[in-house]
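Turn this into a model:
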Amino acid sequence: MQKRFESSRFEFSKMRLIVAAGPTREWIDPVRFLTNASSGKTGWEIARNGLSRFAAVVYIAGPCDAAYRTLDGATNVAVDTTADMAAAVLKALCENSLLIMAAAPADYTPVAPADQKIKKQPGETHRTIELRPTIDILKTAGENPPERCIRVGFAAETEHMIEHALEKLQRKNADFICGNEVYRDRSGFGEVQNTLHLFDRAGRETVLGPMAKDRLAESLLDELERRLR
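You can find the predicted model right below:
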């Protein structure tokens, strides 16, 4: 990766920025779904900060908090499921682009979602729902990427963050990965401050934060631009 960057510099002002943000939903029945606590704020802030840097910004948002569902000035794509998000990301990829997968897509989806609302049965003590893995968006994007397409992933972890982030970076054939620790009440999700650990494929680390997510988005793009130009 480093050799490729050294021989081919990247100018953000001539590139498309593609940002995926927020959670996805995997439907169990018509009224219930699997999801997570991602608000979409980090991805929204990255896309917003990119408006003044990039030739174009594509903002792909799952069912985020209301404030982060669209972004003025960007091409907005609303998605619901992980499959929807994957299709939107793969469609947006192009030569001379930067993909930042700041989204938190669901990792599993029900094998057989019910057509009607599932009813609790008298005397029922438990119910088993069979799940299968969803498409791995970042990995799929790295299998046959366009020329000069940089891919940045996120690894939101509750433990062993650095170890898991570096493993994901290699397995998903990304160029960079941002590791961050997420806890329901302390960091990562929502309006709280956050810290990102940015790694490249050589294992070089830059720690950004802790800081508010708007400043963190600016710092992340600053660091990526510094490394790529």
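
from here on, contacts and neighbour counts on C-alpha atoms
Will do.

ok, which stretches of this protein are helices?
Using DSSP state H, the helices of the chain run over 2-7, 41-50, 82-92, 137-141, 161-171, 213-228.

Need the residues that contact the third one.
Residues from elsewhere that reach helix 82-92, judged by CA atoms under 8 Å, 6 or more residues apart in numbering: 18, 20, 24-26, 58, 60-62, 77, 79, 105-106, 134-137, 141.

which residues touch Asp214?
If you count contacts by CA under 8 Å, 6+ apart, Asp214 has them with 42, 45-46.

Which of these sits closest to Val111?
Nearest to Val111 out of the contacts of Asp214 is Thr42 (CA to CA; 30.5 Å).

now stretch 3-21, how far from the centre of its chain.
In terms of CA atoms, centre = their mean, to the nearest Å, the centre of stretch 3-21 is set 17 Å apart from its chain centre.

Next, the structure of the following sequence, for comparison with the previous one:
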Amino acid sequence: MLQGKKILLGVTGSIAAYKIPILVRLLIKQGAEVKVIVTPSAKNFVSSLTLSTLSKQPALSDLETNDSWANHVMLGRWADIMLIAPLSCNSLAKMAAGLCDNLLMAVYLSATCPVVVAPAMDEDMWLHPSTRSNINKIRDFGNQVIPVDNGELASGLSGEGRMAEPEAIVAWLDDFFFNANQLKGKKVLVTAGPTYEAIDPVRFIGNHSSGKMGVAIANEFKKRGAEVTLILGPSQIMVPDNIRIIHVQSADEMFSAAVNVFESADIAVMSAAVADYTPVNISNEKIKKQTDSFSIELKKTKDILKYLGECKKAGQFLVGFALETTNEKEYALKKLKDKNADMIVLNSLRDNGAGFGHDTNKITIFDKQENEHLFETKSKTEVAADIVNTIIQLYA
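Modelled structure (predicted):
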């Protein structure tokens, strides 16, 4: 699976760097083309000469050498994937903060290829809140994280934080390139974020949706090789450049955009938190505070999921979301049937770590046959993978 793949390997200052010559040998043996970037601190743990000999390419370290500039922009464009292994706690913090004080960070910040990291650090560092926050940040940026192992650490202790073994990293890369073609040629529509229903030029009716879950789903589809269109309500979430985005504000704008894109879509995931009601009248001027009470007449918005379910053609797969607080399963199954969806993703606000604003989520999926697929609380990136995996399983 790695034959002919171009892998850009970044090595940072961690004792786990002693395993990297083995990793390079395995990658070369599988037919991959490997270029290595070594941070200054990594040289204390592994020889540049060793890495250049095994990779059959110069091991790069400096932005400039002998009046020659290392083109960090082209390095990030050359690769099919950028792998940083081991990823130290220090380099992780730099990635999360966008710091650029060495060649590896310059390449990372300008890379257009997918980026995956294999962290390595002591358990206390791995479990520290700042490390957990930084891991979540780089995941939100679209990077992937190879899980750490539990075992003997450099400190002499045993626990989480050990870098995945070279064989496991190669297996992860094999899966990545296999998954990258799973949905090749398929067109996917994802809606995400809230909608804002204007009351006057400065006020609106909205909700607390951040768009994190929908953006994570769109990103996961892109990783699987799909052509993705994301219809995004007002949100500050970063979206990878390789995803087509249609920005909208209101429920009516999202309806029009979704109907237009759905016509040619193979798969549609309606994860946006669309307003159920919108003001009947919108003031052209800011409404002044003049009376003790104020009423707004509301009307129903167009039901996007129901409309798409009514016009769905053979071969199209439609996914809805249900955010509930009571009788969750009953309402989710009713929505599945009433909206003619093929799958419903249920969130319960009664579950810890689920709902708006969290970096985690807990879902239950119901399919057309009312089969129940249960999942534990996970990061939204991992939840997105569970959703896409289930769609692929049912769509096939």
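
what's the closest of the helices of structure 1 to Ile129 of structure 1?
helix 82-92 (18.2 Å).

where in structure 2 is the aligned partner of the closest one, by residue range?
Mapped onto structure 2 using TM-score structural alignment, helix 82-92 of structure 1 spans residues 251-261.

what comes up buried for the matching stretch?
Across stretch 251-261 of structure 2, burial judged by 16 or more other CA atoms under 10 Å covers 251-252, 254-255, 257-258, 261.

Those residues into CSV, with extra columns for distance to Thr360 of structure 2?
Conversion of the buried residues of stretch 251-261 of structure 2 to CSV gives the following (distance: CA to CA, whole Å):
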residue, distance to Thr360 of structure 2
Ala251, 26
Asp252, 29
Met254, 25
Phe255, 28
Ala257, 28
Ala258, 26
Val261, 29
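
ok, so of those residues, who is nearest Pro21 of structure 2?
Checking these one by one against Pro21 of structure 2 (CA to CA), the nearest turns out to be Val261, at 47.8 Å.

State the distance from the closest one to Glu376 of structure 2.
32 Å (CA to CA, to the nearest Å).

And Ile22 of structure 2, by the same measure?
Using CA to CA, we find Ile22 of structure 2 at a distance of 35 Å from Glu376 of structure 2.

can you check Ile287 of structure 2 too?
From Ile287 of structure 2 to Glu376 of structure 2 the distance is 46 Å (CA to CA).

Compare the two (neighbour count), which wins?
Ile287 (13 against 10; other CA atoms under 10 Å).

Quick one: residues contacting the more buried one.
Asp200.

What is the equivalent residue in structure 1 for it?
With TM-score structural alignment as the criterion, Ile287 of structure 2 pairs with Ile118.

Point to the residue nearest the middle of structure 2.
The centroid of structure 2 falls nearest to Ala216 when counting by CA atoms, centre = their mean (3.7 Å).

quick one: it from Asn179 of structure 2, how far?
Taking CA to CA, one finds Ala216 of structure 2 at 16 Å from Asn179 of structure 2.

Same check on Asp292 of structure 2?
Distance of Asp292 of structure 2 to Asn179 of structure 2, computed by CA to CA: 59 Å.

who has more neighbours, these two?
More crowded of Asp292 of structure 2 and Asn179, by other CA under 10 Å: Asn179, with 15 against 5.

residue in structure 1 matching the more buried one?
So Asn179 of structure 2 corresponds to nothing, using TM-score structural alignment.

What separation do you get for Asn179 of structure 2 and Glu167 of structure 2?
Taking CA to CA, one finds Asn179 of structure 2 at 18 Å from Glu167 of structure 2.

With Pro201 of structure 2 instead?
Note on Pro201 of structure 2: its distance to Glu167 of structure 2, by CA to CA, is 58 Å.

Asp359 of structure 2 now?
Separation of Asp359 of structure 2 from Glu167 of structure 2 (CA to CA): 30 Å.

and these two? which has more neighbours close in?
For Asp359 of structure 2 and Glu167, the more surrounded residue by other CA under 10 Å is Asp359, and the numbers stand at 18 against 13.

who are the neighbours in contact with that one?
By CA under 8 Å, 6+ apart, Asp359 of structure 2 lies in contact with 136, 212, 353, 379-380.

Let's see that with 10 Å instead.
133, 136-137, 140, 212-213, 353, 378-381 (CA atoms under 10 Å, 6 or more residues apart in numbering).

coming back round to it: among the helices of structure 1, which is nearest Glu205 of structure 1?
Closest to Glu205 of structure 1 of those, according to CA to CA: helix 161-171, at 9.7 Å.

Can you list the helices and strands that that closest one packs against?
The elements that helix 161-171 of structure 1 packs onto, with contact taken as 3 or more CA pairs under 10 Å, 6 or more residues apart in numbering; DSSP states H and E, are helix 137-141, strand 149-157, strand 176-181, strand 194-200.

Now do the first one: which elements does it pack against?
Which is helix 137-141 of structure 1. Judged by 3+ CA pairs under 10 Å, 6+ apart, helix 137-141 of structure 1 is in contact with helix 82-92, strand 97-101, strand 149-157, helix 161-171.

Which of these sits closest to Ala114 of structure 1?
With CA to CA, the closest approach to Ala114 of structure 1 among those belongs to helix 82-92: 18.1 Å.

with structure 2 superposed, average distance for that closest one?
Overlaying structure 2 shows helix 82-92 of structure 1 at a mean distance of 0.7 Å from the equivalent residues (mean CA distance after the TM-score superposition for structure 1).

and of the helices and strands packed on helix 161-171 of structure 1, who's closest to Phe54 of structure 1?
strand 149-157 (13.6 Å).

Can you name every helix or strand that the closest one contacts?
In this structure, strand 149-157 of structure 1 packs against strand 16-21, strand 97-101, helix 137-141, helix 161-171, strand 176-181, strand 194-200, with contacts taken as 3+ CA pairs under 10 Å, 6+ apart.

Give me whichever of the ones you listed is most buried.
Stretch with highest mean neighbour count among those: strand 16-21 (a mean of 28; mean count of other CA atoms under 10 Å).
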